[in-house]
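Q: Sequence and predicted model, in that order:
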Amino acid sequence: MTNATPTAALSAAGVSIWLDDLSRARLVTGSLQKLIDEKNVVGVTTNPSIFEAAITKSDDYKAELASYSAAGVNAEDAVFEITTADVAAGCDLFAPIAAATKGVDGRVSIEVDPRKAWDTDGTIAEAKRLYAKVEKKNVYIKIPATLEGLEAITATLAEGISVNVTLIFSLDRYRAVMNAFLNGLEQALANGHNLADIHSVASFFVSRVDLEIDKRLDALGTAEATALKGQAGLANARLAYEAFEGVFSSERWALLADAGALPQRPLWASTGVKNPDYPDTMYVTGLAAPNVVNTMPEKTLDATFDHGVVTGDTITGTYAASNALLNQLEGLGISYNDVVNLLETEGLDKFVASWKDLLNHVQEALDAAVTEA
C-alpha cells in the first residue's frame, strides 16, 4: 500500500485507523468493507450511544425484533443478541486483517453494560458473557476505567480475554490502567495463558477535554485565557503517550515482553472536533506516533482522507510544552483534576442514558410487534 492518501500516510506513521461506528447497514451494504479497502480502516469501536443510534434510527432490525417479540424475549436479552451478532459479523469481516497483523488490528469492540461500571464483579461476569457469546478471537471487551473497573480489567485479562479500556481522561487514571494491564498479564501468565494471544488498548479521550476547559477559559474572558483555547486536549494526550513510553520501556514490562506479550497501545478516542472553529483533523494529525490507534467517527475519517496533512510523529518532543500548558491552566485557576473527574462522570452518565434509551426503544418495538401480530 502506498502513501498516496493522507490515511495511508497516517498508517505509515504508525497509527492504526479504526472507525468509531458499527451498524447492520454498514455490514450488509459493504460500506464498511469500502472503508477498509479505500481509507485504511483496520478496526471498529462501538459504545452504547452507537448501538442506540443504529437500532433505533433504522428499520434494519425490525424483522429480528418481531421474531424476538413472538418468542417472548425481553428488551435486555434482545439488545444482547442484536449487538453481539453485529459485533461477531464485524469480527468476521476484519478477520483477514487480524490474521495479517497477528491480532494487533482487525479488532471490533463491544462494551459491557455501562450500568455495571461501578460494579467490579458484575463487570467481570458481563465481560466473560460477552466474550463467550461473540466467540471471536478478534473481539475486544470494553471496560470503563472507573476505580471499580481497574480490578475488572485485571481479572478479565487474567482469563485470557482481550480488553479495550475506555473513558480515560486523566494521566493518573491512565497510569493505573497500565498497571492493571500489567497485573492482568502477570496473572494470565501464571494461569498458563499464551500472552501473545492477549491484546489491549487504552482509550484516552481527547476532544471533550478541550470542550470543558474552553468553557472555563471563556468564562475568564482574558486575552491570556483565550490564547490557551483548543490546546489542552492535545497536550493531555501527548503526556499520556509519554507515560506509555515510560511504562513499556520498564524492567517489569521487559519480563512480560520476553514471555510474548505485546504492549497495551494508547487509543485516541473522541477525536471529532466539538468546536467548528478548530481544524477538523487536529486530533488526528496532531496525535500521530508509532504504536497508537485513532478511532474516528466517519466525518473525521472523511476529513482526514480528504485534506489531512500528515507530517509524521507529532507527539515525541512535545512533552515539556504540554506540561507547561497544563501548568498555565492551573495558574489561571482551572483545576485539571476537577475537569477530568467531571468528564468521567459525564461520560459514564451519557453511556448509561444511551443504554436506557436503547432498552426503552427496543421494548417499545417489541410491544409494537405484539400489537401488529
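A: Sure thing, it's come through.
Q: From now on I want contacts and neighbour counts done on CA atoms only, so please keep to that.
A: Will do.
Q: Was I right to think Thr285 contacts Thr314?
A: Yes - using CA atoms under 8 Å, Thr285 is in contact with Thr314, at 7.3 Å.
Q: between these two, who's got more neighbours?
A: Thr285 (23 against 16; other CA atoms under 10 Å).
Q: what sits against that one?
A: With contact taken as CA atoms under 8 Å, 6 or more residues apart in numbering, Thr285 is in contact with Leu10, Gly308, Val309, Val310, Thr311, Thr314.
Q: redo that, cut-off 6 Å
A: With contact set as CA atoms under 6 Å, 6 or more residues apart in numbering, Thr285 has these partners: Val310.
Q: and Ala202, what helix or strand is that in?
A: Assigned by DSSP states H and E, Ala202 belongs to strand 200-205.
Q: What helices and strands are in contact with that strand?
A: Packed against strand 200-205, as judged by 3 or more CA pairs under 6 Å, 6 or more residues apart in numbering; DSSP states H and E, are the following elements: strand 163-168, strand 265-269.
Q: packing partners for the next helix or strand after that strand?
A: Downstream of strand 200-205, the next assigned helix or strand under DSSP H and E is helix 207-220. In terms of contacts (3+ CA pairs under 6 Å, 6+ apart), helix 207-220 is packed against helix 232-247.
Q: Give me the distance between the residue nearest to the spatial centre of the chain and Leu93.
A: The centre of the chain sits closest to Ser203, judged by CA atoms, centre = their mean, with a distance of 4.6 Å. Ser203 sits 23 Å away from Leu93, going by CA to CA, to the nearest Å.
Q: try Leu329
A: Taken as CA to CA, the span from Leu329 to Leu93 is 45 Å.
Q: With distance to Ala25 added, can I get the helices and strands packed on strand 200-205 in a markdown table?
A: Output for these, formatted as a markdown table (distance: least, CA to CA, whole Å):
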| stretch | distance to Ala25 |
| --- | --- |
| strand 163-168 | 24 |
| strand 265-269 | 23 |
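Q: Use this one as the comparison:
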Amino acid sequence: MTTPTQLLSDAGVSIWLDDLSRERLSSGSLQRLIDEKNVVGVTTNPSIFHAAITAGHYYDAKVAEMAAQGASLEAAIFEITTTDVADACDLFAPVAAATNGVDGRVSIEVDPRLAWDTAGTIAEAKHLHGKVGKDNVHIKIPATVEGLQAITAVLAEGISVNVTLIFSLERYRAVINAFQSGLEQARDNGHDLSRIHSVASFFVSRVDTEIDKRLDKIGTEEARALKGKAGVANARLAYQVHEELFSTERWAVLADAGALPQRPLWASTGVKDPAYPDTLYVTELAAPGVVNTMPEKTLDATFEHGVVTGDTITGTYDEARETLNALEALGVSYNDVVALLESEGLEKFVASWKELLADVEGALAGARKTA
C-alpha cells in the first residue's frame, strides 16, 4: 500500500524531521523513519538540543568525557551538538548521494545570541561548518536584518545555509536576494555552485496562533470565520514569491552556472490548536520543490491519516491574498504580527540556549565531583 508520506514525496515534497538526539541515533529510531516514513533530512534548533540533552542519560558519557578534559561550558556544548549533527550527517549520507546533495541534509543553528551580530554569526557559521566537517550539513542562520549580510557572506564561502525564522513576505524577498548575492560572490570566488545548497525556513503555525488570538478579541462572526487561515495563506504567497524570484534573468545566469534554487521550507508545522486537522500544515502546503520539516507527532499523523491530493499551493494565490486583505480590513496588522513573531521566536531560542547552558554547566560540575 502506498502511504501518505510516500504520496507526499511523490508530489515533490521533501520530508525532514524537526528533531535530533543521541537517543534517536543510537536506538535506530531515526533510521526507521528514513526506511518507513520517507524522512530525508533533519533540522535542529536550540530548543531541540535543550530537550535532547536534558532528557535521560544519553549524554552522561560525553559530559563526563568533556569534564575530564577540563572543557569549558561553551566547548562542551559545541562538542556535544556538533557530534550529534555529524553522526546524523553520516546516517543521511546515502540519501545525500542519491539526491546529489539536495536532500540528506542535517541543519545546525548558530548560537542564537548572535542573531543581531553579523560578524559573530559569520565566524560561528564557519566554525560550525568546519567542526561538523560533512558535505551534507546546513548551517542555520536567522533571517534578521543583521543575519541577511551573514547569509550572503557564508554562502560566498561555499557553505550551505538554512535560513530560519522567516515570517514575512517582505523579509522572504530579502532572504532570496541575500541568497542570490551569496551565490554570485561564491561564483566569483571560484566555488562550484552546484555543491552549494540552501533552504528558506518559513514559519507557519505561529502565524495562526498569534492572529487567531487577535481574531478572538474582535469576536465577530466575520473574525471567527478567518481563524486558522492566515498561516497557510502566508506560506502559499511565499511560494508565489519563490516562483517569481527564481524566474528572473538574474537567477537564469546563476542557474546556467550550475546553481540550484533555494527551496522553501515549511517550519513550525505542528498544529497548535486541536480544533484544526493535525495535518493542516502538511496537506495544504504540498507543491513541487518544497521541504516540510515536521515534529514526529505531525509526521506520524501524516503517515497514518494524511490525505495527500498533490499540489495544493499553485493557483491559490488570489484566495490567499484575499485572506490577508480581509484580516487587515478587520484591523489585524500583518506587519505588526510578523515583527512580533520574529522577536518572540528569537527570544524563545535564546531562552532555550541559556537553559541549556545552565543544565550542561550543572552536569559538568557533577561529573567533575564524581571523577
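A: Sure, I can see it. All values derive from a computational prediction rather than experimental measurement.
Q: Got a TM-score for the pair?
A: TM-score for the superposed chains, counting by TM-score structural alignment, normalised by the length of structure 2: 0.99, backed by 371 aligned residues with a CA RMSD of 0.6 Å.
Q: CSV for the helices and strands packed on strand 200-205 of structure 1, including mean neighbour count?
A: Formatted as CSV, these follow (neighbours: other CA atoms under 10 Å):
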stretch, mean neighbour count
strand 163-168, 26
strand 265-269, 25
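Q: residues near the equivalent of Thr226 of structure 1 over in structure 2, how many?
A: The alignment partner of Thr226 of structure 1 in structure 2, by TM-score structural alignment, is Arg224. Neighbour count of Arg224 of structure 2, defined by other CA under 10 Å: 14.
Q: With adjacent residues omitted, what lies nearest to Arg224 of structure 2?
A: Leu215 (6.3 Å; CA to CA, 6 or more residues apart in numbering).
Q: so that neighbour sits right up against Glu222, yeah?
A: No - counting by CA atoms under 6 Å, Glu222 is not a contact partner of Leu215 of structure 2; they are 9.0 Å apart.
Q: who's more crowded, the two?
A: Legend: neighbour count by other CA under 10 Å for Leu215 of structure 2 and Glu222, higher for Leu215 (22 against 13).
Q: which residues touch Leu169 of structure 2?
A: Neighbours of Leu169 of structure 2 in contact, by CA under 6 Å, 6+ apart: Ala238.
Q: try Leu157 of structure 1
A: Leu157 of structure 1 makes contact with Gly184, according to CA under 6 Å, 6+ apart.
Q: In structure 2, what sits opposite it in the alignment?
A: Using TM-score structural alignment, Leu157 of structure 1 pairs with Leu155 in structure 2.
Q: Assumed its match was part of a helix.
A: Yes - counting by DSSP: H, G, I helix; E, B strand; the rest coil, Leu155 of structure 2 falls inside a helix.
Q: Distance check, it against Ile139 of structure 2.
A: 10 Å.
Q: before we move on, the earlier item: give me the aligned partner of the residue nearest to the centre of structure 1 over in structure 2.
A: Match for Ser203 of structure 1 (TM-score structural alignment): Ser201.
Q: my guess is Trp16 of structure 2 contacts Glu296, does it?
A: No - counting by CA under 6 Å, Trp16 of structure 2 does not reach Glu296; the two are 9.8 Å apart.
Q: Looking at those two, which is more packed in?
A: Higher neighbour count among Trp16 of structure 2 and Glu296: Trp16, with 28 against 15, using other CA under 10 Å.
Q: Which strand or helix spans the more buried one?
A: Assigned by DSSP H and E, Trp16 of structure 2 falls within strand 13-17.
Q: Where does that strand end up in structure 1?
A: Mapping strand 13-17 of structure 2 onto structure 1 (TM-score structural alignment) gives residues 15-19.
Q: Please enumerate residues in contact with the matching stretch?
A: Taking CA under 6 Å, 6+ apart as the rule, stretch 15-19 of structure 1 contacts Val41, Val42, Gly43, Val44, Val292, Val293, Asn294, Thr295, Met296, Pro297.
Q: do stretch 356-366 of structure 1 as well
A: Contact partners of stretch 356-366 of structure 1, identified using CA under 6 Å, 6+ apart, comprise Glu52, Ser69, Ala75.
Q: Can you find the partner of Gln33 of structure 1 in structure 2?
A: Mapped onto structure 2 by TM-score structural alignment, Gln33 of structure 1 lines up with Gln31.
Q: Contact partners for that match?
A: Going by CA under 6 Å, 6+ apart, the list of residues near Gln31 of structure 2 is empty.
Q: Tell me the first helix or strand C-terminal of the one helix or strand it maps to.
A: For Gln31 of structure 2, the enclosing helix or strand under DSSP H and E is helix 29-37. Counting by DSSP H and E, the next helix or strand C-terminal to helix 29-37 of structure 2 is strand 39-42.
Q: His93 of structure 2 maps to what in structure 1?
A: Actually, residue 93 of structure 2 is Ala. It isn't His. So Ala93 of structure 2 corresponds to Ala95, using TM-score structural alignment.
Q: Leaving out the residues flanking it, which one is nearest to its match?
A: Ranked by CA to CA, 6+ apart and with sequence neighbours excluded, the top spatial neighbour of Ala95 of structure 1 is Gly106, at 6.0 Å.
Q: which position in structure 1 aligns with Leu73 of structure 2?
A: So Leu73 of structure 2 corresponds to Ala75, using TM-score structural alignment.
Q: Any idea how many residues pack against the nearest residue to that match once chain neighbours are set aside?
A: Excluding the flanking residues, the one nearest Ala75 of structure 1 by CA to CA, 6+ apart is Gln363, at 5.1 Å. For Gln363 of structure 1, the count of nearby residues is 20 (other CA under 10 Å).
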